[in-house]
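A.B. asks: Take a look and give me a structure for this.
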Amino acid sequence: MAEAFVLAAFAALLGAVLLLSRRRQGRVLARRAALLDPCRRLFADTRLRCDAFGFPRMAGTRDGLSYDIQIVPDALAVRKLPALWLLVSLPQSMPVAFTLHLMLRPTGAEGFTRFRSLPNQHDLPAGFPADAALRSDDPVALALAPLLQPLVTLWGDTLKEIILSPKGLRLTLLLEEADRKTYLILRETDLGQTPVNPAALSRALDALAGLRAALHAPAPERQVA
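C.D. replies: I've put the predicted structure just below:
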């Protein structure tokens, strides 16, 4: 009898733990899924879906341009702190025949990008941070590097990369980092605590629209506001 009682108590305890774990996981997924909800008002229409980890991806139209907004977790072991990246893309044909890619503070472990696959490494023009790297698939792409420099100044340490390609434009921004103490001591992280700031996303959308306009302008007039 005593043994049966112990087994029953253990089963009940295990069931309670599993139930609490499922409820917590449900709350985490629900919170992650809502990270882009405050930003819906920036667009005339939106379409949203979530990945297997609950992080959302949203497509929307703003001022006649279609954007793609993606939240990507980066928890590779080589990173000191896991992070969330906000990828803001304008997937539209651009009047260029090459890809120009600026990466800030490259580590070689950026799983969200194909930066290292580009064959040409360029010296940084004046005005770019010393810890940046610039690559392309055609040396002539370097002529458009000055269009990227104002965006680096605008975003500072939050900016991770700028991509300019025939298929579109992208800004990658740091959205959130894991709590240092919790991660370094317990190796635990719960990314996705804070919804995306609509004002910050609006600035990114406007920056991509400005870069697109600069690319379409006659060469002597090219500049990014």
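A.B. asks: going forward, measure contacts and count neighbours with C-alpha atoms only.
C.D. replies: OK.
A.B. asks: all strands of the protein, in order?
C.D. replies: 45-50, 56-62, 65-74, 83-90, 100-104, 120-122, 132-136, 159-165, 168-177 (DSSP state E).
A.B. asks: and the third one, what does it pack onto?
C.D. replies: Right, the one you point to is strand 65-74. strand 56-62, strand 83-90 (3 or more C-alpha pairs under 8 Å, 6 or more residues apart in numbering; DSSP states H and E).
A.B. asks: can you pull the contacts of Leu48?
C.D. replies: Pro56, Arg57, Met58, Ala59 (C-alpha atoms under 8 Å, 6 or more residues apart in numbering).
A.B. asks: repeat that with 6 Å
C.D. replies: Contacts for Leu48 (C-alpha atoms under 6 Å, 6 or more residues apart in numbering) come out as Arg57, Met58.
A.B. asks: Tell me how far it lies from Leu14.
C.D. replies: Distance of Leu48 to Leu14, computed by C-alpha to C-alpha, to the nearest Å: 36 Å.
A.B. asks: what number of residues lie near Arg135?
C.D. replies: Arg135 has 24 neighbouring residues, counting by other C-alpha atoms under 10 Å.
A.B. asks: so what's it closest to, chain neighbours aside?
C.D. replies: Leaving aside its chain neighbours, Arg135 sits nearest to Gln121 (4.5 Å; criterion: C-alpha to C-alpha, 6 or more residues apart in numbering).
A.B. asks: Give me the distance between the one you found and Asp137.
C.D. replies: Noted for Gln121: a distance of 9 Å to Asp137, by C-alpha to C-alpha.
A.B. asks: The structure of the following sequence is requested for comparison with the preceding one:
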Amino acid sequence: MSPTTAGVLVVLAAAVLALAVQHRGARRADVHERAHVFDALVPRLADARLTGDAEHGYPVLTGRLDGRPVTARVVVDAVTLRKLPALWVEVVVHRALAAGGTLNVLRRPTGTEFFSPDAGLPHELAPPPGVPRPVRVACASPDRAPSTTVLAPATALLADPATKEVGVGRHGLRVVLLVAEGDQTSYRTARRAVFDRPRVDPDAVARAVAVLEEVGDRVGDVVTAPVGTGA
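C.D. replies: So this is what the prediction gives:
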């Protein structure tokens, strides 16, 4: 082997080693950020509990916010081409409502929202007054879904650019909020969805949940007969 060839091989080996070290470092950083995404929200919840493995995805947070059981999940949206990846948080308020079906509001629909039930809701309804366009308001059955008038308390929430979706159904209410947009350089060069220290904003979640509670009050809770009444 000539000295020149040996030199080239040494340079290549050093480059491969450097890339491997860089990759391991980036992976450790990604795991760390995923593990801490709910750091600011956890203290706001009673009975807060994190489940899941940050090595393979974002944790799921459950607990009680103002006495109501909630679940918060992080969604990485890197499906749409020519658009930076987005990190969303889906917050579900668990509440048995007197709703015959689902009513859903999707802001800025693209047709690629894999985290949304919108694609399975064939009936499009007129948007409530004050809700900015573009928007799709939809349900499975107009005869069973709540009236769009129940969404009146959510007008300002839906006008917020950080709000992607609001939904109402028999088992509760949900909202999808923007947490962060992906790093442009990482996405353009390596198609990696990298987010700079993403943290779920507890105040934004608390405000959204308060609005959902108002919407739920308009729908009404399921009334169950007391035990022993024979009803």
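A.B. asks: related to what we said a few turns ago, tell me the residue in structure 2 aligned with the residue nearest to Arg135 of structure 1.
C.D. replies: Aligning on TM-score structural alignment places Gln121 of structure 1 opposite Glu124 in structure 2.
A.B. asks: so what's the aligned residue in structure 2 for Leu36 of structure 1 up against?
C.D. replies: In structure 2, the residue matched to Leu36 of structure 1 (TM-score structural alignment) is Phe38. Contacts for Phe38 of structure 2 (C-alpha under 6 Å, 6+ apart) come out as Val200.
A.B. asks: which residues are contacting stretch 167-183 of structure 1?
C.D. replies: 81-94, 158-163, 189.
A.B. asks: The biggest helix by length in structure 1 versus strand 45-50: what angle between them?
C.D. replies: What stands out as the longest helix in structure 1, according to DSSP state H, is helix 2-33. Angle of helix 2-33 of structure 1 versus strand 45-50, following axes from the mean of the first three to the mean of the last three C-alpha atoms, to 10 degrees, is 150 degrees.
A.B. asks: Can you point out the buried residues in helix 2-33 of structure 1?
C.D. replies: For helix 2-33 of structure 1, burial by neighbour count (16 or more other C-alpha atoms under 10 Å) applies to Val28, Leu29, Arg31, Arg32, Ala33.
A.B. asks: Tell me which residues touch the last one, please.
C.D. replies: Contacts for Ala33 of structure 1 were tallied using C-alpha under 6 Å, 6+ apart; they are Gly54, Phe55, Pro56.
A.B. asks: tell me which of the residues you listed are still there in structure 2?
C.D. replies: Checking those against structure 2 (both residues aligned by TM-score structural alignment, their matches' C-alpha atoms under 6 Å), none of the contacts is still present.
A.B. asks: would you turn the strands of structure 1 into CSV with distance to Leu19 of structure 1?
C.D. replies: Formatted as CSV, these follow (distance: least, C-alpha to C-alpha, whole Å):
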stretch, distance to Leu19 of structure 1
strand 45-50, 23
strand 56-62, 25
strand 65-74, 26
strand 83-90, 28
strand 100-104, 43
strand 120-122, 53
strand 132-136, 47
strand 159-165, 39
strand 168-177, 29
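A.B. asks: For those, state which one has the densest average packing.
C.D. replies: Burial of those is given as mean neighbour count (mean count of other C-alpha atoms under 10 Å); strand 100-104 ranks first at a mean of 24.
A.B. asks: That one maps to which residues in structure 2?
C.D. replies: Going by TM-score structural alignment, strand 100-104 of structure 1 sits over residues 103-107 in structure 2.
A.B. asks: Mean per-residue distance, that stretch versus structure 1.
C.D. replies: Stretch 103-107 of structure 2 differs from its equivalent in structure 1 by a mean of 0.8 Å after superposition (mean C-alpha distance after the TM-score superposition for structure 1).
A.B. asks: what's that stretch in contact with?
C.D. replies: Val135, Arg136, Val137, Ala138, Cys139, Ala145, Lys164, Glu165, Val166, Gly167, Val168.
A.B. asks: Pull up the aligned stretch in structure 2 for stretch 166-174 of structure 1.
C.D. replies: Going by TM-score structural alignment, stretch 166-174 of structure 1 sits over residues 170-178 in structure 2.
A.B. asks: between the buried residues of helix 2-33 of structure 1, which is closest to Ala75 of structure 1?
C.D. replies: Nearest to Ala75 of structure 1, judged by C-alpha to C-alpha, of the buried residues of helix 2-33 of structure 1 is Arg32 at 15.7 Å.
A.B. asks: So the closest one is in contact with Gly192, correct?
C.D. replies: Yes. Contact between Arg32 of structure 1 and Gly192 holds when scored by C-alpha atoms under 6 Å: they sit 5.4 Å apart.
A.B. asks: Closest to the centroid, which residue in structure 1?
C.D. replies: Ranked by distance to the mean C-alpha position of structure 1 (C-alpha atoms, centre = their mean), the top residue is Leu86 at 2.4 Å.
A.B. asks: which residues does that one contact?
C.D. replies: Counted by C-alpha under 6 Å, 6+ apart, Leu86 of structure 1 has contacts Gln70, Ile71, Thr172, Leu173, Leu175.
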